[in-house]
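K.L.:
Show me how the following folds:
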Amino acid sequence: MIGRPKYLVEILRPENNNFGLLRLIAAASVVVTHAFWLTTADDAQQPLSALGHKNLGHHAVNVFFVLSGILVAGSLDRSKSMKSFVASRALRILPGLLACTLFTAFVVGPLVSSTSLGSYFSDARTWLYPIQVTAMAKISAGLPGVFATNPVPNVVNESLWTLKYEVLCYTVLTLLAVCGALRSTRPFVGVLVLSALILVRITFRPADPTNLSPIDHFARFWLLFLLGVAFHHFRATIPLRWSLLAAAVLVWWAGSATRFEPVLTFLATGYGAIMLASLPGGWARDFANQHDLSYGIYIYGWPVTQALVWFRPGITSLAAAALSLLLAAVLAWASWTLVERPSLDLKKRLSRASWRRSEPSSVVGVST
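P.N.:
This next block holds a predicted model:
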């Protein structure tokens, strides 16, 4: 690309942005944050906690959902049919998740369970775990005796709880596409206006960050995801200016002690993400684009850290963070090479087959 990009549309091709690299950094940030929590069971020890009730992992997940909105909207735009879009989303999430649950239940579990091997493998929870979690029927399911003596006991993989909200965001976006709400600007603006009602809920309700309902969580994640979808929808008119980011950060800072903090945080985080994505990426961008390890690091990070804490009681938070990142990266590489990349190849073949069978009128996309 010649010259500095001026609008978001100019960086949406993978070779022109750092979306993959930002997702990798966000996944690593979540692992680091969890390492401090899992070694101490003290919320205050998590990075950035001193700045408020939101820690580093919280902000990293925000980035994940904004980028997901941009990328999934782009996937929808390119899909030749709704069937191929749904299949591509399923193939991106479920095979890697299934592999992670099988590894956790049948490799990690027997090594760290306080029960005997006979009791472990005769317990129905061991065999149900991969099914329940992959189907997202019971994403927080436990395993018999696993991590029972850790500072955060019996929690097998808390990181996975956000996946059901991501899938829910995909589902809502799919329904909006089927209804035609994403085909032109006017109905899409209507979606934005209706979603503003969610802003009213999270902005003006009594704040209690320690007691949030599923509706509260969905409100947060849907607004972040929708922000990414809106970025993609208006990509030709979204300017890339550091002065605008500075203004967004200033407004966020001014409103950080008010009820508007969540909304201002979302806007500053989202715009900051696309500005960072516009920077030159070099070899790091190329690596992240060729080897998408972010998902694997995210889903393996928690059980890896819990296992380290189990095998080495008293391990420091920094040591746990460093070792967890290393081991999670190794598992993520294996997952990417053996499971995720082959699934993506299958997704591409299905997309080509769907295009050969479909008529142009069946194409569902997001227009500018």
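
K.L.:
Please count neighbours and contacts with C-alpha atoms only from this point.
P.N.:
Noted.

K.L.:
Could you list the residues in contact with the one helix or strand Val191 maps to?
P.N.:
Applying DSSP states H and E as the criterion places Val191 in helix 185-204. The contact list for helix 185-204 (C-alpha atoms under 8 Å, 6 or more residues apart in numbering) reads 180-182, 216, 219-220, 223, 259-263, 368.

K.L.:
Pull out the buried members of those.
P.N.:
Neighbour counting with 16 or more other C-alpha atoms under 10 Å marks Ala181, Leu182, Ala219, Arg220, Leu223, Arg259, Phe260, Glu261, Pro262, Val263 as buried within the contacts of helix 185-204.

K.L.:
for comparison, sequence B:
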Amino acid sequence: MVAVTPYSVPRDPLLGANHLTAIRWLLASLVALGHLYLLTTAYEPVRIHQWTGGYMAVNGFFVLSGMLIAKSLSFRGDLKAYAVSRALRIYPALIVLLLAFAFVFSPIFSRPGGIENVLSLETWTYVMRVLLLGDPQNAPGGIFAGNLEADFNGPLWTIRYEIAAYILAALGFAVGVLKRPVLTLCAFIAVQTAYLVLPYVMDVSILPTGFVPLLRLSSCFLLGMVLWHWPRARRPHWGLVALAIGAFLWLGSGFGGEFLATLALTGLMLRFGLSDAAHAPVVAIPDYSYGIYIWHYPVMQAVMFLRPDTGPLMLGLLSTPIWLSLSAASWHLVEKAALRLKPKSRPSANLSSPDAPHSVASNERTFS
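P.N.:
I've put the predicted structure just below:
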């Protein structure tokens, strides 16, 4: 384990070499682990209280995303360049996945399948619906018919919330609200309170579809933005992390349990992801997390389509080498090439974090 890149004291790992890529790997793997069980038994046993590993991993992704997006907006003075960079991070790999849906998964892993599915208007309507941030559920053509879960790619539901968070964060910075630490904290408290309290004061089923998930993920995203504005909060003492974990283990089944779980998870991500010493082998890990997130589910579904009686262990043995290889190909052949097209960063004249050094790390990446 070799420390890389000397830093003057105090060192802010978020602005240099860190272990966040490894954290994203772990979060994506937690989502995949949960789906091994959901697709075979309809129950995810990896949970504490009612909060499953996959569910909390999504929260963790959004916390990291909020922190890194706030960093990006603070150092970028050009919102057009920011928008292009965000699109290049999400869309190229997503387009490849949807082309695979149209030309591979739909004709081969559907009942009925065949070339008719490739030529079907429904197939391409679905592709466009996902690209335009519509509902990714209920894919056409009998995709994975007979499976326990007959949908093409369940995890895609978070993509539109991620992009919505990018847009709202940019608007918040443009009007000056999310540039200010105190106002960002107030926004987080307001959204988090609404998410916690609304189910107790009204029937949330009458709200527009997607409103409650938007509150949930926005609160996580804003927590990450708060962490950007307060660098010292990104270095929580192990005692505070242990306190958050203990509070979650004790009180996590009741009111505010998800919030306690998110705080505990965030503390662990900060301690391990932004550690005092950045170790070269960990820093050098390629960022397959987005590929893992978008490819594991359809590959698992394809295996279940061909072998309906497969259990969780066998599903993992059969599918993991395939989706991991596709994730690697996505990163090396698609995502890295797209990221090289990102506009050059132009430092903003007004940094939002007064404690942050006036330099930008070259490894700015985010996903959820």
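
K.L.:
Could I get the TM-score for this pair?
P.N.:
After superposition, the two chains reach a TM-score (TM-score structural alignment, normalised by the length of structure 1) of 0.85; 347 aligned residues with a C-alpha RMSD of 2.8 Å.

K.L.:
circling back to that earlier point, tell me which residues in the helix holding Val191 of structure 1 are buried?
P.N.:
Phe188, Ile198, Leu199, Ile202, Thr203.

K.L.:
can you check stretch 235-254 of structure 1 too?
P.N.:
Per 16+ other C-alpha under 10 Å, stretch 235-254 of structure 1 contains these buried residues: Arg235, Ile238, Pro239, Leu240, Leu245, Ala248, Val249, Val251, Trp252.

K.L.:
repeat for stretch 335-354 of structure 1
P.N.:
Buried residues in stretch 335-354 of structure 1 (16+ other C-alpha under 10 Å): Ser335, Trp336, Val339, Glu340, Arg341, Ser343, Leu344, Lys347, Leu350, Ser351, Ser354.

K.L.:
how about the fourth one, what's its match in structure 2?
P.N.:
Right, Glu340 of structure 1. Matched to structure 2 by TM-score structural alignment, Glu340 of structure 1 sits across from Glu335.

K.L.:
Identify the residues contacting its match.
P.N.:
Leu88, Arg89, Pro92, Ala93.

K.L.:
And the furthest pair within the contacts of helix 185-204 of structure 1?
P.N.:
Gly180 and Arg259 (33.7 Å; C-alpha to C-alpha).

K.L.:
What's the match for Ala244 of structure 2 in structure 1?
P.N.:
Using TM-score structural alignment, Ala244 of structure 2 pairs with Ala248 in structure 1.

K.L.:
So that match: helix, strand or coil?
P.N.:
With DSSP: H, G, I helix; E, B strand; the rest coil as the basis, Ala248 of structure 1 sits in helix.

K.L.:
Number of residues surrounding the closest residue in space to it that isn't next to it in sequence?
P.N.:
Excluding the flanking residues, the one nearest Ala248 of structure 1 by C-alpha to C-alpha, 6 or more residues apart in numbering is Ala268, at 5.3 Å. Look at Ala268 of structure 1: counted by other C-alpha atoms under 10 Å, it has 20 neighbours.

K.L.:
can I assume Ala268 of structure 1 is in contact with Trp242?
P.N.:
No: the pair Ala268 of structure 1 / Trp242 is not scored as a contact, 11.8 Å apart, by C-alpha atoms under 8 Å.

K.L.:
sorry, back to before: return the member of the buried ones among the contacts of helix 185-204 of structure 1 nearest to Val309 of structure 1.
P.N.:
Arg220 (31.1 Å).
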